[in-house]
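Enquirer: pasted the sequence and its predicted model underneath.
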Amino acid sequence: MLAAAAFILSTALLASADRSLSLKVAAPSAEITDVDNFRVAATVSNTGSETLRLLRDPRSPLSTYATETFGVVNNKGARAQFSGIKVRYSPQAVAKAGRAESFVELKPGESVTVEHDLAGVYNLTTTGVAAPSAEITDVDNFRVAATVSNTGSETLRLLRDPRSPLSTYATETFGVVNNKGARAQFSGIKVRYSPQAVAKAGRAESFVELKPGESVTVEHDLAGVYNLTTTGVAAPSAEITDVDNFRVAATVSNTGSETLRLLRDPRSPLSTYATETFGVVNNKGARAQFSGIKVRYSPQAVAKAGRAESFVELKPGESVTVEHDLAGVYNLTTTGVGAYTVDAANLFRVVEADSSLSDIYADVVAAEVKVQGKLASFKNAMVAPATARMSKRASYTGCSSTQQSQISSAITSGQSYASSSYSHLTTNPSGSTRYTRWFGTFASSRYNLVLNSFSRLRTYPNGWTYNCNTCSDPDTYAYVYPSRYGTVYLCGYFWSAPATGAGSRADTIIHEGSHFTQVLGTDDYTYGQSSCLSLAKSNPTNAVYNADNHAFFSVNA
C-alpha cells in the first residue's frame, strides 16, 4: 500500500462517451531525503464502459523506460531538468505485431500500477533567484542575484551558457511576471554560442564546478533588459448596473528608462475612438460582440506630419490615463449579466527621432467588473437596423457644396477602381501576380470573397450617406459602423488626401466600404502599403479581411 502522496495529478482522457481513463501519480513517501530514492507509482484506471487495450508506449506511464513521462515542478513553479533517455518506437508496428507483453488490457473498473525510478532521470539541481531589494523604486536599479546550488550527490561542471543564470549576458534568462500574470517584454540581446566548441576548448573560465552541497551566486543587472511598460485597465466602478454607464479608464505607464513618443493610433487605448480596443469577456469565456467603428488611418503619414496632438510623450516613470465610454460599443445582450474581464490592445507605435515607426508591446493588467441590470444600450436602440439602401444617388449630411463635389468625384473614381478590380479578378480566376501581392497565396475560397467584395463596390457607394460634420480629426480619413450599413463619416485627413491613387479619397471609399458587413466585413489588422504586403505573405486570410489591402489592390499600388 502506498503512503500519503507528495503530489497527485488527475486527468480525464476522453476518446468517446464510452472510453475514459484516470491517471494518478503518487510518491511512496511524502518526503524524499535522498534523491537516489526518488520513486513514484503511476496508477491508470479504466473509468469507462469499454475494455481498453493500451500500448506500453515508452512515453506513457505504462512503460518503465526513463523517458520524460513526468513533470517534476517545485513549489516555486521551477521545473526539474530532464536528463533521461529518448526512445525510437513505432506504435503502428507494435500494434500490428500483437505481442501480449506490449499491451495492458483493462476491463471497466480495472486499474494497473507501474512503479518508476526517477533517480537520475530528473536533475533536481535548483536555481534560486533573489532580488537584492524587495522593492525597486527606480527601474535602473533592477538587479537580481541568481544562486545555483548542487543538491545532488555528484560533482557538476556547468557551462556558463549565455542562456543560463551562470552568464551575465543580457539574454532572456529570466521570466519577469507581475502579480497579475503579465510578462515583461524582453528587450535584451541574442547570442550565438556553441556549447560543443566551448566544452571541447576546455577553458576553466567557461565553466562553474560545483561539488555536492556547493553554491555559486551570480548578480544580474536587468535594467533595460526587460521593458516594464504596462497597460492597466480599470473600471471606474467595480459594478455596472446600467450598460449605458459602461466606462473604463486605461492607464499607460512608461516604466522603462527611455522617453517614448507614442501615436494616438485609433486602435490603441490612447485614442478615444470607439474602435475594438478592448476585449470584453464574461466569466464563461464568451466575448461581447463589438458594435463600434472601423477607422482608416495612416500611422506613417501622421508620424511624418508631426502634430503635437497626434502623440503622447511619456518620460520614464510618467503615466497617462484615457477614459473610454464603452456603452453601445460592445453588445452585452447575448453574453448576459455577471463578472467580466476587460483587457486592452497592447500594440503601441513608437515614433523615433527620424519619424520612423517601431512597435512596442505592453503588458496588460485587466479590469474585473460586474455587470447587472439593463443590458440593452440606449445608444444602440437609437440606431435603426442595418438595411442595404438601394438609392441610386448619394446623400450628404453637413457637407458644403465643395465637399459634395469632392465626395462625388471620390465615389466615381472609387467605383471605377472597383469595376477595374472586378474585371481583373474575373479575367484571372486562378490568381495573378497582383492578387498574390495584396492577398497572398491563391485559394479559391479567399478569391471568391475578394471577387464578391469588388462586385458590390462597383455600385454600392453611390447609394450611401456621407457625413461631413461629425468628425474633424486631421489624422483620420474616415470611419464607419460596419453593422450600420450605408453611412460613411468623413474626417479631416480625407479632405487633404489626394483625389486618386494609394491613400486617396477614392481608395478610402473602397477601404471604408469593405468594412460594411453587407460588403465583406473587413477589419483593420494593419495600415500602410509595407505592412499590408507583409500581411499578404504571412497571413493571406487576414489580408483578405484587411481593408487597406482592398484599397491598395483596387489602385494596383
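Expert: Alright, I've got the coordinates. Numbering: from 1, shown residues only.
Enquirer: only C-alpha atoms for contact and neighbour calcs from this point on.
Expert: Will do.
Enquirer: may I see the buried residues of the longest helix along the chain?
Expert: For the chain, the helix with the greatest residue count under DSSP state H is helix 401-427. Buried residues in helix 401-427, defined by neighbour count with 16 or more other CA atoms under 10 Å: 404, 406-422, 424-425.
Enquirer: and the next helix or strand past it?
Expert: Using DSSP states H and E, the helix or strand that follows helix 401-427 towards the C-terminus is helix 433-439.
Enquirer: what's that next one in contact with?
Expert: Counting by CA atoms under 8 Å, 6 or more residues apart in numbering, the neighbours of helix 433-439 from elsewhere in the structure are 425, 442, 532-533, 536-537, 540-541, 543-544, 549-550, 552-553, 556.
Enquirer: give me the buried subset of those.
Expert: Of those, these count as buried by 16+ other CA under 10 Å: 425, 442, 532-533, 536, 540-541, 543-544, 549-550, 552-553, 556.
Enquirer: let me have those residues in TSV, extended by distance to Q196 and secondary structure.
Expert: Below are the buried ones among the contacts of helix 433-439 laid out as TSV (distance: CA to CA, whole Å; DSSP: H, G, I helix; E, B strand; the rest coil):
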residue	distance to Q196	secondary structure
L425	55	helix
F442	44	coil
C532	42	helix
L533	41	helix
A536	40	helix
P540	41	helix
T541	43	helix
A543	43	helix
V544	46	helix
N549	47	helix
H550	51	helix
F552	50	helix
F553	51	helix
N556	52	coil
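Enquirer: which of those lies closest to N254?
Expert: In terms of CA to CA, no member of the buried ones among the contacts of helix 433-439 lies closer to N254 than C532, at 29.1 Å.
Enquirer: report the contact partners of the residue lying closest to the closest one once chain neighbours are set aside.
Expert: Across the structure, with CA to CA, 6 or more residues apart in numbering as the measure, the residue nearest C532 apart from its sequence neighbours is N549 (5.8 Å). Taking CA under 8 Å, 6+ apart as the criterion, N549 is in contact with W438, F439, Q529, C532, L533, A543.
Enquirer: ok, the residues you listed vs V280, which is closest?
Expert: Closest to V280 out of these is A543 (24.9 Å), distances taken as CA to CA.
Enquirer: you'd agree that closest one is up against A536?
Expert: Yes - in this structure, A543 is within contact of A536 by CA atoms under 8 Å, at 5.1 Å.
Enquirer: ranges for the helices of this structure?
Expert: Using DSSP H, helices in the chain cover 91-97, 195-201, 299-305, 378-381, 401-427, 433-439, 444-457, 492-496, 505-515, 529-538, 540-544, 547-554.
Enquirer: next one for the comparison:
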Amino acid sequence: MMANVYANELEARIFSARSTFGKTEDVVVKLEYSNTGAQTTHIHNWCLPSNELYDPLFTVTCNDVPVEYLGPVIKRREPTIDDVIPVAPGKTISTIVRLSSVYDMTQTCNYSIQYNMPIEHVIFRHAQTLKTLPDKPISKLQSHIQSNNIRLAVEGRSNIKHRQNNIMTVRKRAASLNYVGCSENATSDIIAAVSNALNYSNNAFIYLNRKKPTGTNRYTTWFGTFVLTNWNT
C-alpha cells in the first residue's frame, strides 16, 4: 500500500522536441518524474535510463496495434537503497530516451507513445514510511504510473535488433529439423548445409550493418554498381 500512496505523488511526463522523424533519425523523447508530494520519493535507478532502454518502460502503438519491445528484459536482484534515486518534494528529474533502437518502428506510422509501468517496478517501497499514509480508500490508489500520451510521425526504418531476433528464430527452427527417409550421411550433410547457410547469412547481416554504405568489393561482386536503396533493402 505504501508504494501506491507515493505513486499518487509521483508524476511522469514525456515530451518530444519534434513531431516527425525521418528513417535515418533516432526517435527520442524526454522523460520527466516530478514529486508533487511533501515527502521524498525514491525511484529505482533503472527507471531513469541514460539514452538506451533496458526495460520496456513505454507502451508504443501503431494504428492502435501494440509495437513489439525488442530490447533487453533484465531479471534483477532484490533492490536496496543503493539502487534508487531520491526525488525531493517539488523536484523534477529527467532523462533522454532513444525509442527507435528498442521498439519495432519498421513501419511508417503515427506512433502513440506513453510511459506506463507498474508502481512496484518504479518506486522503492522500503524507503517509504507508514507515518505519511493519506486518509483515502485503497480502491482509489494507483496500480500503474502513466504519463501523458504523445503521437509522433515516424518513417519506417531498419532495426538491427529486429533482424537479430529473426535470425534467432530461423536458428531455432533449424535446430529442430526433422528427417524422413534420410540416411545417416544425408542427415549429416543437411545439418552442415543449414549451419553454413545460417553462418553465411549472419555474416552478411553483420557486414551490412557495420560497414558504411559504399560500393565495397563485396557489394559490387553481388549487386554491381552501388545504389544506396539496394544497400538498405
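Expert: All right, it came through fine. Fair warning: this is a prediction, and the values are worked out from it, not measured in the lab.
Enquirer: start and end residues in the second structure for the longest helix of the first structure, please.
Expert: Per the alignment by TM-score structural alignment, helix 401-427 of the first structure matches no residues in the second structure.
Enquirer: got it, and stretch 96-114 of the first structure?
Expert: Counting by TM-score structural alignment, stretch 96-114 of the first structure lines up with no residues of the second structure.
Enquirer: how long is that stretch end to end?
Expert: The stretch stretch 96-114 of the first structure measures 24 Å between its terminal residues, going by CA to CA, to the nearest Å.
Enquirer: centroid residue for the second structure?
Expert: Using CA atoms, centre = their mean, the residue of the second structure that lies closest to the mean C-alpha position is V102, 3.3 Å off.
Enquirer: what's that residue aligned with over in the first structure?
Expert: That one, V102 of the second structure, aligns with V329 by TM-score structural alignment.
Enquirer: measure the closest residue in space to that match that isn't next to it in sequence to E512 of the first structure for me?
Expert: Spatial nearest neighbour of V329 of the first structure, chain neighbours left out: G292 (4.5 Å); criterion: CA to CA, 6+ apart. Taking CA to CA as the criterion, G292 of the first structure is separated from E512 of the first structure by 14 Å.
Enquirer: comparing these two, which shows the higher neighbour count?
Expert: For the pair G292 of the first structure and E512, the greater number of neighbours falls to E512 (30 against 22), based on other CA atoms under 10 Å.
Enquirer: so who does the more buried one touch?
Expert: Contact analysis of E512 of the first structure by CA under 8 Å, 6+ apart lists K294, V295, R296, A478, Y479, V480, V488, A547.
Enquirer: how about 7 Å then?
Expert: Contacts here follow CA atoms under 7 Å, 6 or more residues apart in numbering; on that basis E512 of the first structure touches Y479, V480.
Enquirer: mind telling me what it corresponds to in the second structure?
Expert: Taking TM-score structural alignment as the criterion, E512 of the first structure has no aligned counterpart in the second structure.
Enquirer: can you tell me the closest non-neighbouring residue to E258 of the first structure?
Expert: When the adjacent residues along the chain are set aside, E258 of the first structure lies closest to P316, with 5.9 Å between them (CA to CA, 6+ apart).
Enquirer: and of the helices of the first structure, who's closest to E258 of the first structure?
Expert: Distances from E258 of the first structure to each of the helices of the first structure were compared by CA to CA, and the smallest falls on helix 299-305, at 18.7 Å.
Enquirer: and V194 of the second structure, what element?
Expert: Under DSSP H and E, the secondary-structure element containing V194 of the second structure is helix 184-210.
Enquirer: which part of the first structure matches that helix?
Expert: Structural correspondence for helix 184-210 of the second structure: none found in the first structure, per TM-score structural alignment.
Enquirer: so which elements touch that helix?
Expert: Helices and strands in packing contact with helix 184-210 of the second structure are not found; criterion 3 or more CA pairs under 7 Å, 6 or more residues apart in numbering; DSSP states H and E.
Enquirer: right, and S34 of the second structure touches E9 too?
Expert: No - because the distance of 8.1 Å does not satisfy CA atoms under 7 Å, S34 of the second structure is recorded as not touching E9.
Enquirer: okay, and the common contacts of those two?
Expert: Taking CA under 7 Å, 6+ apart as the contact criterion, S34 of the second structure and E9 have no common neighbours.
Enquirer: for the aligned residue in the first structure for R13 of the second structure, give me its contacts.
Expert: The equivalent of R13 of the second structure in the first structure is G232 (alignment by TM-score structural alignment). Residues near G232 of the first structure by CA under 7 Å, 6+ apart: A250, T251, V252, V364, V365, A366.
Enquirer: now the second one. Nearest residue, chain neighbours left out?
Expert: Beyond its immediate neighbours in the sequence, the residue positioned closest to T251 of the first structure (CA to CA, 6+ apart) is T321, lying 4.2 Å away.
Enquirer: cool, and the fifth one?
Expert: On the basis of CA to CA, 6+ apart, the spatially nearest residue to V365 of the first structure that is not a chain neighbour turns out to be G232, at 4.6 Å.
Enquirer: now swap in N35 of the second structure and tell me
Expert: Of all residues beyond its chain neighbours, the one nearest N35 of the second structure is L10 (4.8 Å), with distances taken as CA to CA, 6+ apart.
Enquirer: for the one you found, what are its contacts?
Expert: Taking CA under 7 Å, 6+ apart as the definition, contacts of L10 of the second structure comprise Y33, S34, N35, T36.
Enquirer: which residue in the first structure lines up with the second one?
Expert: I take that to be S34 of the second structure. Applying TM-score structural alignment, one finds that S34 of the second structure aligns to S253 in the first structure.
Enquirer: wait, what's in contact with that match?
Expert: S253 of the first structure makes contact with T229, T230, T231, G317, E318, S319, V320 under the criterion CA under 7 Å, 6+ apart.
Enquirer: how near is it to H424 of the first structure?
Expert: As defined by CA to CA, S253 of the first structure lies at a distance of 49 Å from H424 of the first structure.
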